[in-house]
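In: my questions are about this predicted structure, shown below with the sequence.
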Amino acid sequence: MERWQKKVAVVTGASAGIGAACAKALTAAGLIVVGLARRDERVRKLIEELPKPVQGNLHAIKCDLTKEDEVMKAFEWTEKNFGGVDVLVNNAGVIETTQLCKRNNTKEIRQTIETNLMGVVYCTREAFNSMLDRNVEGHVVIVNSVAGHQVPNLGPDLPSLNVYPATKFALRAMTEIYRQEFLKNKSKVRITSISPGIVNTDILPTEIQTVVKQFMPMLKSEDVADAVLYAISTPDNVQVHNIIIKPMGEKF
């Protein structure tokens, strides 16, 4: 991790769960971290929990990833204050409670697609061009899901995952497209998709959380953050394309 000392990382969805764990881990590893979140007050609270010597290395920016102008402003702020982005962790994601076949579900479906897909498009575009313009050896990480490899069957008694797995399958395809485009642009930027199984975070709808916590093993957010650190710490000649992490005993 020595080459990342004082480099700049942007983490989306940094207010809780995997995003918060990544922000803490990257800060502890010596990076300057810009945490993007709609609930930016939670990122500010996270800063207070860090050891005092590194509290100044984590910065909170209020940003709704579904709004392109807010994403652009966040990256402009990062460029102005720190010169650009070296690492991007696309973590923000949502699971809305609805069904694909249900009437009047447009708001929930659109929110999932706009956050899980368009948020990645906006952030990766801005981060990559920052890296390309400065000709740096950057790294883009996409926090995906095992639901992007196999659609989980939660059974008839639990809520539908609706369009969520479709967005995660799309992220897997986008990871390969990004890899190809990064090469076409003759950049030094690498990309990694990390697909965890069930993680003990608040992303799951309450009905699913209750069942999962009783009957299924779960990963900790820190387990995913460790995978992020591993991916970006590999040598320049190594392309860690995809990492799948499941808790021991996961049923799917």
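Out: All right, it came through fine.
In: hey, let's count contacts and neighbours off CA atoms from now on
Out: Fine.
In: which residues does residue 38 contact?
Out: When the contact criterion is C-alpha atoms under 8 Å, 6 or more residues apart in numbering, the partners of residue 38 are 13, 15, 62-64.
In: dropping in the other structure now:
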Amino acid sequence: MDLGLTDRTAVVTGGAGRIGSEDCRVLAQEGAEVIVLDVNLDGAERVADELVEEYDATAHAVECDLTDREDVGDTVAALEAETGGIDILINNAGLVDGRGRVENFDDEIWDRDVAVNLTGTYNITREVFPHMKDREFGRIVTMSSIAGLQGGFGQVSYSATKSALIGFGKSLALEGGKHGITSNILTPTIVVGDLADLPHEQLEAIDENFARLADATPMGNLGREEDVAPLVAFLASDHAEYITGQVVGVTGGADLLYY
């Protein structure tokens, strides 16, 4: 299926990361001009260079701190002027490394995760949204998590911020519908790349929790970046113009009652 992303400009936040970089690859393969936006400029440049070399894509690496509203505002203004307009916003940036039971949780990690995962997403969306309204077109895909639906043991900051992003994305759908803007939210299970292909014994030797989660998943394995990115590209396309405000799981059935 031709997703018709040629002549569209897509910004992927956290574009240097594992899921973000795969989103960038699929969007580039579909013909979009891709802005690899990340606080890690070296990583963003590596991804952008790959897109140019491997797919003959138009791609740019942009450094931006989503927690800095002035930086975000300046960055979006520059991108709007340089590209002719941001058509697609993939809110992918987020941190998942905070761990601890609530009574022992690190306050600094809580504040950091709220600032990056939730407020950072708000900051860039707030800047991009009015331009989409003016052009009467926009596609916003926000990356939540299965932990945002079901909670995560020892993940109070991650789960809380990812849950909040669901409400955020649905609110965008309500505000954007009459302006040709769609907003959808993805809730992937844990994504582990090539580790998802390992047999149980090898996976257990690497991480017992990974093996346990794989066993509890009806499809028998954890997620891969390649499981998520094609759906991102579809929701960014004209084919998804009547799909908005939806929470879509990419879970292998991990969110089902299974025993």
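Out: That came in fine, so what should we check first? In this text, all values refer to a predicted model and were calculated from it rather than measured experimentally.
In: returning to what we had before: take the contacts of residue 38 of the first structure and lay them out in JSON lines including neighbour count and distance to residue 234 of the first structure.
Out: Rendered in JSON lines, the data for these read as follows (neighbours: other C-alpha atoms under 10 Å; distance: C-alpha to C-alpha, whole Å):
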{"residue": "13", "neighbour count": "28", "distance to residue 234 of the first structure": "24"}
{"residue": "15", "neighbour count": "26", "distance to residue 234 of the first structure": "27"}
{"residue": "62", "neighbour count": "17", "distance to residue 234 of the first structure": "31"}
{"residue": "63", "neighbour count": "22", "distance to residue 234 of the first structure": "30"}
{"residue": "64", "neighbour count": "20", "distance to residue 234 of the first structure": "31"}
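In: tell me which of these persist in the second structure.
Out: Shared contacts between this structure and the second structure among the contacts of residue 38 of the first structure (both residues aligned by TM-score structural alignment, their matches' C-alpha atoms under 8 Å) comprise 13, 62-64.
In: the strands in the stretch 101-250 of the first structure, which residues?
Out: Taking DSSP state E, counting those that start in this stretch to define them, one finds strands in the stretch 101-250 of the first structure at 139-143, 190-196, 242-245.
In: burial count for residue 210 of the first structure?
Out: Under the neighbour criterion other C-alpha atoms under 10 Å, residue 210 of the first structure is assigned a count of 11.
In: give the equivalent position in the second structure for it.
Out: Using TM-score structural alignment as the criterion, the counterpart of residue 210 of the first structure in the second structure is residue 207.
In: pull up the gap between that match and residue 244 of the second structure, please.
Out: Distance from residue 207 of the second structure to residue 244 of the second structure, counting by C-alpha to C-alpha, to the nearest Å: 37 Å.
In: could you do residue 236 of the second structure as well?
Out: 11 Å.
In: quick one: what helix or strand has residue 99 of the first structure in it?
Out: Secondary structure from DSSP states H and E places residue 99 of the first structure outside every helix and strand.
In: so who does it touch?
Out: Residues in contact with residue 99 of the first structure, defined by C-alpha under 8 Å, 6+ apart, are 105, 159-162.
In: with mean neighbour count added, can I get the strands of the stretch 101-250 of the first structure in TSV?
Out: Converted to TSV, those look like this (neighbours: other C-alpha atoms under 10 Å):
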stretch	mean neighbour count
strand 139-143	24
strand 190-196	24
strand 242-245	18
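In: dump the ones you listed to TSV, plus distance to residue 150 of the first structure.
Out: Compiled in TSV, the strands of the stretch 101-250 of the first structure are given as follows (distance: least, C-alpha to C-alpha, whole Å):
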stretch	distance to residue 150 of the first structure
strand 139-143	16
strand 190-196	11
strand 242-245	12
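In: to residue 110 of the first structure, which of those lies closest?
Out: Distances from residue 110 of the first structure to each of the strands of the stretch 101-250 of the first structure were compared using C-alpha to C-alpha; the shortest belongs to strand 139-143, at 19.7 Å.
In: that closest one vs the second structure, average offset?
Out: With mean C-alpha distance after the TM-score superposition for the first structure, strand 139-143 of the first structure departs from the second structure by a mean of 0.5 Å once superposed.
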